[in-house]
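**Q** Prediction below, plus the sequence it came from.
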Amino acid sequence: MKFSGIHHVAIICSNYHCSKKFYVDILGLEVIQETFRHERESYKLDLRINDNTQIELFSFPHPPQRVSEPEACGLRHLAFCVENIEEAVAYLKLSNVEIENIRIDEITGKKFTFFKDPDNLPLEIYEA
């Protein structure tokens, strides 16, 4: 078996409308399809990152809080590639997103930094 890439990453949010605004209006992801599932009282929003990768944004009534600090087992963070990290940081700051200082990956020498979504999910931008 050989993987050809990552199809999607699923994220459960606590406030659907707030998270939709963040991922669509601030991060600029394209809406593929939005579905409200009445039996679950749940939204599922498919968002396009590029031709091959998507985010599935879910809402559920009363989801448990994510354990994130100190670091817990499981998915650590989601990283997005950018061509120019300084431009990406400036854009996020203009959108009132709190963002850490740019650092250098000691192994690859590439620039990266972290910020959080409305539910404090750690997100990274990494200069490709």
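**A** Yep, that arrived.
**Q** from here on, contacts and neighbour counts on C-alpha atoms
**A** Fine.
**Q** quick one: the helices in the protein?
**A** Applying DSSP state H to the chain gives helices spanning 16-20, 85-94.
**Q** which one of those lies closest to Arg76?
**A** Evaluated over those, closeness to Arg76 peaks at helix 16-20, with 18.9 Å, by CA to CA.
**Q** another structure for you, compare them:
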Amino acid sequence: MLKINKIHHIAIICSDYKRSKDFYTEILGLKIIREVYRAERDSYKLDLALNDGYAIELFSFPDTPQRLTRPEAQGLRHLAFEVDDIKNTRELLVNQNIDCEEIRIDETTQKQFFFCSDPDNLPIEFYES
């Protein structure tokens, strides 16, 4: 059987590189590992870390198609982050002018969670630990 250790990274293509870079670094607090501009592709690649672990590759490409529907489109459904204090997390995001859903309860685990969106409308979930 195949042995997988962990998820290595999640790749996201954004429509506005600066706006998405600011969202993931300034609002969510991910740390920049490396930023590369690839002139031949007119593309940025930003490697981001969460708690010193490689987490997200943020890409920019010219003229990428938009996501057709939300959230049940094929492909990545949402990105989820575990947090210790769900209410404080939501409050901090709302104070940064991020539109957040109300906190809900997962019927299976009884844990609290809520969704917001990144600058390209990718659903982001925050889930209590």
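**A** Arrived safely. Being a predicted model, the structure only gives us computed values, none of them experimental.
**Q** Tell me how the two chains score on TM-score.
**A** Superposed pair, TM-score by TM-score structural alignment, normalised by the length of the first structure: 0.95. Supporting alignment: 128 aligned residues with a CA RMSD of 1.1 Å.
**Q** Any chance of TSV for the helices of the first structure, columns mean neighbour count and distance to Gly109 of the first structure?
**A** Listed next are the helices of the first structure as TSV, based on neighbours: other CA atoms under 10 Å; distance: least, CA to CA, whole Å:
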stretch	mean neighbour count	distance to Gly109 of the first structure
helix 16-20	17	32
helix 85-94	15	13
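**Q** CSV for these, including distance to Ile104 of the first structure?
**A** Shown next, in CSV, are the helices of the first structure (distance: least, CA to CA, whole Å):
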stretch, distance to Ile104 of the first structure
helix 16-20, 29
helix 85-94, 11
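**Q** Among those helices, which comes closest to His62 of the first structure?
**A** Go through the helices of the first structure one by one with CA to CA and the one that ends up closest to His62 of the first structure is helix 16-20, at 11.7 Å.
**Q** quick one: the closest one to the second structure mean distance?
**A** Its match in the second structure and helix 16-20 of the first structure itself, once the structures are fitted together, sit a mean 0.4 Å apart by mean CA distance after the TM-score superposition for the first structure.
**Q** just to revisit the earlier point, mind checking which of the helices of the first structure is nearest Leu75 of the first structure?
**A** Across the helices of the first structure, Leu75 of the first structure has its closest neighbour in helix 16-20 (18.8 Å, CA to CA).
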